[in-house]
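Novice: pasted the sequence and its predicted model underneath.
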Amino acid sequence: MAIFSDARAEDTRPIKSTTGADISLAARTNALTSPTSGLAPTFLQANLVILPSRYASDFRLLCARNPVPCPLIAESISIGCWSSVTSFIPGLEGAAILSDCDIRRDVSKYIVYKNSKIMKQGCLDILDEWTDDYVALLIGCSFSFESALIVAGLPPRHTALNRNVPIYRTNIPLCPAGVFTGSTYVVSMRSYKASEVEKVREITRPYTATHGEPIAWGWGAVKRLGIEDIDAPTWGEPPLTQDGRPLGEVEGKDHDVPVFWGCGVTPMEAVARSGLEGVVMTHDPGHMLLLDCRDSDIVPAACVA
């Protein structure tokens, strides 16, 4: 089941030295329509799921039972509130995570589901859909540790090429919770030299609020995860080698090996597969909600290279 089309929009991104608040404002004013990987370095990014309140407790339980792909970091401070969140990150108050926000407009692209089927996608806002019965839930995003990889000299290839990260559905079952049953892990992929994988694991391991270290790596992991074709991601754009070829052309080689992380599309997939009644909204994969806090706020300073 496809969650979104991956048609590329013209890149209207602000300069990369902006803050999370600047990116949110650009999305709010429709000045930003591209994926957010690489924007506002060191500012956290979040996946967004907006549910009728009757489903919120089951969704929280889903996240608690599957913390690697679904790290819940914040939610609406009250039912129907789109302008303030409560934080689940120790030591950070809700305003420190996200202030001056409008969750209905601060994502560059949204998806709207009705009865678990896509009704609209690529939406610039969800003003018409929002009611006072919704709860917005924020899940950590792996884009948030990419700046640490860049500082360490290990930039993910898609950021340099302004491409959306490749994302794959896997065969790893999620632990079910309430109405959320029958779904599987979703993973994002960044390729590295085999000799770099341990360093990549070390750098990303402390970022548990944004998926942490990889769950699998190497060419053997492709089959173990149930991925049929590395060059045909379920979402995002096909991965490329260092010299711009399809990654699958170097299968088995150590100079380009796939590395897989838990991905915040996982709860979106769980929502789509659950048969929920009513209208549900999410961000469009790759188009994240930018936050006010930084990676140094969730990881000890000694761990932020």
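Specialist: Right, received. Where do you want to start? Residues are numbered from 1 along each chain as shown.
Novice: contacts, neighbours, all on C-alpha from now
Specialist: OK.
Novice: which stretches in the chain count as strands?
Specialist: 43-52, 72-76, 85-87, 110-114, 117-123, 134-140, 167-173, 184-192, 216-217, 257-262, 279-283, 289-294 (DSSP state E).
Novice: what sits against residue 189?
Specialist: Going by CA atoms under 8 Å, 6 or more residues apart in numbering, residue 189 touches 165, 166, 167, 168, 258, 259, 260, 261.
Novice: the first one and residue 217, how far apart?
Specialist: Residue 165 sits at a distance of 16 Å from residue 217 (criterion: CA to CA, to the nearest Å).
Novice: higher neighbour count, those two?
Specialist: residue 165 (23 against 20; other CA atoms under 10 Å).
Novice: please name the residues that touch residue 126.
Specialist: 104, 105, 110, 281.
Novice: next up, a structure to set beside the first:
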Amino acid sequence: MSTSSPKSDAVESLLSSLEQTDEYLNPKKRAAGEPQDEGQGQDYEEKTEELETKIRDRLSSLKTLTSTPPPPPPPTPNPTPNPTPNPPPTPDPTYLGAHTFPPSPTPPSLLRLSCRSLTHTTPTNGLCPTYLQTNVVSLPSSSAFDFLLFCQRNPKCAPIVDVVERGETNPRHVIKGHADIRTDCPSYNIYSSGVLTHTSIPDVRPFWRPDLVTFLLGCSFTFEAALISQGFRIRNIDEGKNVSMYKTNLRTRDAGVFKGITYVVSMRPFKEEDVRSVIEITRRYPNAHGGPVHVGSPESIGISNLDEPDFGDKCVVLPGEVPVFWACGVTTAEAVKGAKVEFAITHKPGCMFVTDVKM
């Protein structure tokens, strides 16, 4: 069954009427000897010829219109629901090794397993980009409330991510499946009455006590992936080193037995013109220390020599760069020492617990 649209029916009707008019006006189509109306003169003939020309032109254009098929509609482009983002900047091969994150980074679960099996015992900066890394402090429940209060009053240096209940070793709120807080950092330190008695311990299960409460505190390694994705270089990662960390004269707020504690800061150098952007990016990560606490002159915060970090590795500040300082979770280890807490286990500086929390 054929169908026609109202538009095509109207055109065909008009063509039919015009063809009849054309047949009447065309002298060759008239019957010979057809009578003429009286009074027709030359003026009438001229008007008739003019009208005939207009109608014939209209008829011709309409015939062309109906005989030419309409062009096909343009193809509809396939929608792209998730456009591919712009790739990160290509590393400058002249820049101190031109290291960036590996294209297929190790997931946190495999890194934790590598720590547990003692195959990974080095710092975690540059590993598992975009996942939340944390400091670890395990101390007796008798000191836990004062420490919790210290963290709450000093969120820049001790941003609480999770508190693992007394005696528990699986931080289930920040991992998928199972983890063990006693084995899943690359390395640990142990303190007795404020004195560092053991360092670089890869497995602290022999030292574990059932009265320990564990605090997980955000680490600045977390926001390094965001900086790199925007084209900024992290020199200690480029050089395969731990971040530089320094004791300062910046005071924390007292809480219980934790009194008179000063900040430890991490330092990363950046070009002076990039500092504002670096601040804007890192301040979006308040649970990983957020924006820096100081930019520029290290002497003004009590650091006498950048070439001699108190923790981590030396990082050179090149001409045209300025040192940028962030609050550091090692402040909490200094708090444990300063308060002479009876017993405590912490991560070794730079050897973080990597969670499954995606940032």
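Specialist: Thanks, I have the structure now. What you are looking at is a predicted structure, and each value in this text was computed from that prediction instead of being measured.
Novice: now the helices for structure 2?
Specialist: 6-25, 42-67, 108-116, 141-153, 224-229, 235-238, 275-282, 330-338 (DSSP state H).
Novice: quick one: the third one to structure 1 mean distance?
Specialist: In the superposition with structure 1, the aligned residues lie an average of 0.9 Å away from helix 108-116 of structure 2, counting by mean CA distance after the TM-score superposition for structure 1.
Novice: where in structure 1 does that helix align, residue-wise?
Specialist: With TM-score structural alignment applied, helix 108-116 of structure 2 matches the range 20-28 in structure 1.
Novice: just how off-centre is that stretch within its chain?
Specialist: 17 Å (CA atoms, centre = their mean, to the nearest Å).
Novice: try stretch 255-264 of structure 1
Specialist: Counting by CA atoms, centre = their mean, stretch 255-264 of structure 1 comes out at 14 Å from the chain centroid.
Novice: next one: stretch 231-247 of structure 2
Specialist: The answer for stretch 231-247 of structure 2 is 20 Å, by CA atoms, centre = their mean.
Novice: can you get me the start-to-end distance on it?
Specialist: 29 Å.
Novice: make TSV from the contacts of residue 189 of structure 1 and add distance to residue 126 of structure 1 to it.
Specialist: As requested, the contacts of residue 189 of structure 1 are exported to TSV (distance: CA to CA, whole Å):
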residue	distance to residue 126 of structure 1
165	24
166	26
167	25
168	27
258	35
259	34
260	31
261	29
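Novice: circling back: out of the strands of structure 1, which is closest to residue 147 of structure 1?
Specialist: strand 43-52 (8.7 Å; CA to CA).
Novice: which one in structure 2 is aligned with residue 139 of structure 1?
Specialist: Aligned partner of residue 139 of structure 1 by TM-score structural alignment: residue 217.
Novice: residue 217 of structure 1 too?
Specialist: Checking TM-score structural alignment: residue 217 of structure 1 goes with residue 295.
Novice: what do you get for residue 258 of structure 1?
Specialist: Match for residue 258 of structure 1 (TM-score structural alignment): residue 323.
Novice: burial check on the closest residue to residue 277 of structure 1 other than its chain neighbours, number of neighbours?
Specialist: The spatial neighbour of residue 277 of structure 1 that comes closest, neighbours along the chain excluded (CA to CA, 6 or more residues apart in numbering), is residue 115 at 4.4 Å. Residue 115 of structure 1 has 15 neighbours, counted by other CA under 10 Å.
Novice: circling back: the match of residue 217 of structure 1 and residue 321 touch, don't they?
Specialist: No - at 10.9 Å, residue 295 of structure 2 and residue 321 do not qualify as touching, with contact defined as CA atoms under 8 Å.
Novice: related to what we said a few turns ago, check contacts around the match of residue 139 of structure 1.
Specialist: Residue 217 of structure 2 touches 134, 135, 136, 158, 159, 160, 161, 162, 287, 288, 329, counting by CA under 8 Å, 6+ apart.
Novice: what residues are up against the aligned partner of residue 128 of structure 2 in structure 1?
Specialist: Residue 128 of structure 2 maps onto residue 40 in structure 1, with residues paired by TM-score structural alignment. The contact partners of residue 40 of structure 1, by CA under 8 Å, 6+ apart, come to 16, 17, 18, 19, 20, 23.
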